[in-house]
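**Q** predicted model and sequence below, questions to follow.
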Amino acid sequence: MAWTAQDWPIGAALIQFPGTTADGASVQDAGPEHWSRIFTEVRNAGFGHVDITDSWLRPGDLDAAGRDELARTITDARLGITAISVVRRSVIDPRVGDDNLAYALRTVEAAAAIGAPVVCLGLHRPLLPKQQAAEWFWTEPGDADPLDDDSAFDLAVERFREVGRAAAANGVDLSLELYEDTFLGTADSSLRLLDSIGLDNVGLNPDVGNIVRLHRPVEPWLEILEKTLPRANYWHVKNYFRAHDPATGAYLSFPAPLELGVVDYRRAIELALAAGFSGPICTEHYGGDGLSVSATNRRYLRDLIATKQEVAR
């Protein structure tokens, strides 16, 4: 679909909202009264769409009545849905991969029930204790995929293909999120995985923010986007300040508004439009008032899209 700058679906991530209420209850069980408060905040920040981030609420673990209540609450808040983003539920996790596969399949069903066009999955795993204790979790190493193990790669292909087929049967797209030290950790590995899956409704989420924040040498963001945007069907956008001290070898990064960080989103949007990208977008930001920064990022994106569409005519 050919979106204009003003109607392009740009949703707010819910990563800044906790999965428990102020009195310690699970958001999962809190029901529409609590959900509507969060959706009202999203709407009042100027968003017309929301990404149902499952660190806040897991649609795949709601029963049919709960899914109906969620869909109704989103509609009542005058919001659309960009996607359900599944966080740290790798389908090849050696401990709980089978459970995560079942959960991914339930999430596809939930997406169809609540009107989410995309389910976003990745291969990143739960944060380790040192990551949880760090001010910024990406400054500590996490679990990694066995990148030289062909059987693990083949398992990822098999399981993503199973979820992708279920998604297609439900009229839903599947998007695979780039993340370090996984089979989705580089542009080439992500494309190899996507080609091996071989389904038209399975694409990439080229979240280069996950890569540029690492405190080590990384693949250049421009090269990643040039390779992956032609295969993208969803896009988490965020940015980081990044610095390197050659004298000590130290790297430093921390979150930045979209227009100020190391990734040039003016160039990125130009590449996306030239590649024919037409998927929903989700704005993310860690730290501080993440929702307000995301709202600023949304306005910046709309201005960029409008300009790039105008000069392309």
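**A** Cool, the structure landed. Residues are numbered from 1 along each chain as shown.

**Q** when you work out contacts or count neighbours from here on, use the C-alpha atoms and nothing else.
**A** Will do.

**Q** so the residue lying farthest from the centre of the chain: helix, strand or coil?
**A** Farthest-out residue of the chain from its mean C-alpha position, per C-alpha atoms, centre = their mean: A247, at 35.0 Å. When classified by DSSP: H, G, I helix; E, B strand; the rest coil, A247 comes out as coil.

**Q** just the helices in the stretch 51-200 of the chain please.
**A** For the stretch 51-200 of the chain, applying DSSP state H, counting those that start in this stretch gives helices covering 64-76, 97-114, 129-133, 150-169, 187-197.

**Q** mean neighbour count and distance to L57 added to those, as a markdown table?
**A** A markdown table is the format used below for the helices of the stretch 51-200 of the chain (neighbours: other C-alpha atoms under 10 Å; distance: least, C-alpha to C-alpha, whole Å):
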| stretch | mean neighbour count | distance to L57 |
| --- | --- | --- |
| helix 64-76 | 17 | 10 |
| helix 97-114 | 20 | 11 |
| helix 129-133 | 13 | 20 |
| helix 150-169 | 18 | 20 |
| helix 187-197 | 19 | 27 |
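
**Q** columns distance to S292 on top of those, output as TSV?
**A** Converted to TSV, the helices of the stretch 51-200 of the chain look like this (distance: least, C-alpha to C-alpha, whole Å):
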stretch	distance to S292
helix 64-76	20
helix 97-114	26
helix 129-133	24
helix 150-169	32
helix 187-197	31
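
**Q** for those helices, which one sits closest to V212?
**A** Comparing the helices of the stretch 51-200 of the chain by their distance to V212 (C-alpha to C-alpha), the top pick is helix 187-197, with 13.1 Å.

**Q** then this one, side by side with the first:
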Amino acid sequence: MSTPDTRPTSEQWPIAAAMLPFPASQDAPGDAWVDHLAEVAYEGFTEVDLTDSWVRVGDLTPARVDELRDALRVVGLDPVALSAIRRSVIDPVAGDDNLAYSHRTIDAAAALGVRVVSVGLHRPLLPAQREAFWFWTEQGPVDANDVETWDLAVHRLRELGRHAAEVGVALSLEMYEDTLLGSAASAVRLVNDIADDNVGLNPDLGNLFRLHGPVEDFQAAVEACLPVSNYWHVKSYFRDEDREAGTYVALPAPMEMGSVSYRTAIRTAVEAGFTGPFCVEHYGGDGLSVAARNARYLRRMLAVATGEARASVLRAAGGDR
């Protein structure tokens, strides 16, 4: 359990921008990387998540890793985290390759000074998902749920966690629908079965809340997941349900306007002792501007949850309680 002496203040708390809004830039010149990262810094961010849909650091040469480090330095961004997405280590086809890629990514992340690497069990989008306006409205790949698949996930993710610990990086497991990390109960069980203090959960519950079908209660999932979480992708959606008609709709929304209360969720997280970094995400439109808005909102909610807001109001009002 964190205490006021061990957790960051609301202003100190690492809140990273995801690089999701930017195009794939693996082979781009270093100046293009600087251009993209400068946009992030201009929006007020001091931390960034090096999402590998932008640059796959695990596939960079050492010289290009140095080039990326220089780009981060010149714009003043701290690469607090790296998210390796859709590279499941239990993918029936590409699992072995994805495991090797994940190991390379951990080493490159450590060289860049990254503190958390987030991996998941979600796989590449299927053709129907790529063609849809919102990819989550179409069915994606589904993990097998047999003992052999579960044991393989435990073994390989534990292997990655131990490697990460050796190079001073934490490993976080991103929740995603139709995977072994696709519900609060299954995700917490997987973390507990891995049983490595260096491996925690990334409770990206927005991935589940946006589904066009019944979903588990958001706040109950937060209560279950945050005690074993070490990193958190946050985003929100407007959601509407007509269960009798069987219709469900979810559209991306700024965190303060969406259909779940992050005011409540952040308080739950702080009370559970969560001290990990956040990563603000948004799909559609100007995702970076909405992410920046989300970061400002998140700092306010952290101030509320930690008691800083109350203390500030009482000081300003001359109160003595």
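**A** Structure received. It should be emphasised that the depicted structure is a prediction, and the values quoted were computed from it without experimental measurement.

**Q** and the TM-score between these chains?
**A** The pair, once superposed, lands on a TM-score of 0.96 when counted by TM-score structural alignment, normalised by the length of the first structure; 305 aligned residues with a C-alpha RMSD of 1.1 Å.

**Q** R231 of the first structure is nearest to which of the helices of the stretch 51-200 of the first structure?
**A** helix 187-197 (8.1 Å).

**Q** what range in the second structure does the closest one sit on?
**A** With TM-score structural alignment applied, helix 187-197 of the first structure matches the range 184-194 in the second structure.

**Q** quick one: that stretch to the first structure mean distance?
**A** Here the mean offset of stretch 184-194 of the second structure against the first structure after fitting is 0.9 Å, by mean C-alpha distance after the TM-score superposition for the first structure.

**Q** mind listing residues that contact that stretch?
**A** Here stretch 184-194 of the second structure makes contact (C-alpha atoms under 8 Å, 6 or more residues apart in numbering) with 154-155, 157-158, 175, 180-181, 199-201, 221, 224-225, 228.

**Q** mind running it again at 7 Å?
**A** By C-alpha atoms under 7 Å, 6 or more residues apart in numbering, the residues outside stretch 184-194 of the second structure that reach it are V154, R158, M175, L180, L181, V199, G200, L201, A221, A224, C225.

**Q** and the two most separated of those residues?
**A** Within the contacts of stretch 184-194 of the second structure, two members stand farthest from each other by C-alpha to C-alpha: R158 and A221, at 23.4 Å.

**Q** how many neighbours does A18 of the second structure have?
**A** Using other C-alpha atoms under 10 Å, A18 of the second structure has 28 neighbouring residues.

**Q** and if you look at D242 of the second structure?
**A** D242 of the second structure has 10 neighbours, counted by other C-alpha under 10 Å.

**Q** please identify the helix or strand for the residue lying closest to it once chain neighbours are set aside.
**A** Nearest non-adjacent residue to D242 of the second structure, counting by C-alpha to C-alpha, 6 or more residues apart in numbering: Y248, 6.4 Å away. Taking DSSP states H and E as the definition, Y248 of the second structure sits inside strand 247-253.

**Q** how about that strand, aligned to which bit of the first structure?
**A** The counterpart of strand 247-253 of the second structure in the first structure, counting by TM-score structural alignment, spans residues 250-256.

**Q** distance from the matching stretch to the second structure after superposition?
**A** On superposition with the second structure, the mean distance recorded for stretch 250-256 of the first structure (mean C-alpha distance after the TM-score superposition for the first structure) is 0.4 Å.

**Q** OK, contacts around the residue sitting nearest the centre point of the first structure?
**A** Centroid-nearest residue in the first structure, with C-alpha atoms, centre = their mean: H236, separated by 4.5 Å. Neighbour list for H236 of the first structure: N205, D207, I281, C282, T283, E284 [criterion: C-alpha under 7 Å, 6+ apart].

**Q** neighbour count added to those residues, as CSV?
**A** CSV is the format used below for the contacts of H236 of the first structure (neighbours: other C-alpha atoms under 10 Å):
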residue, neighbour count
N205, 27
D207, 22
I281, 25
C282, 26
T283, 26
E284, 27
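
**Q** re earlier: after the strand holding Y248 of the second structure, next one along is what?
**A** Per DSSP H and E, strand 247-253 of the second structure leads on to helix 262-271 as the next helix or strand towards the C-terminus.

**Q** quick one: buried residues of the match of strand 247-253 of the second structure?
**A** Y251, S253, F254, P255, A256 (16 or more other C-alpha atoms under 10 Å).

**Q** setting aside sequence neighbours, what's the nearest residue to the last one?
**A** This points to A256 of the first structure. Y240 is the one closest to A256 of the first structure (C-alpha to C-alpha, 6+ apart), at 4.5 Å.

**Q** need the contact list for that neighbour.
**A** Counting by C-alpha under 7 Å, 6+ apart, Y240 of the first structure has contacts G209, R213, S253, F254, P255, A256, G261, V262.

**Q** redo that, cut-off 6 Å
**A** Y240 of the first structure is in contact with F254, P255, A256, G261, counting by C-alpha atoms under 6 Å, 6 or more residues apart in numbering.

**Q** how about V48 of the second structure?
**A** Applying C-alpha under 6 Å, 6+ apart, the residues near V48 of the second structure are A16, A17, P79.

**Q** corresponding residue for it in the first structure?
**A** Alignment note: V48 of the second structure maps to V50 in the first structure; criterion TM-score structural alignment.
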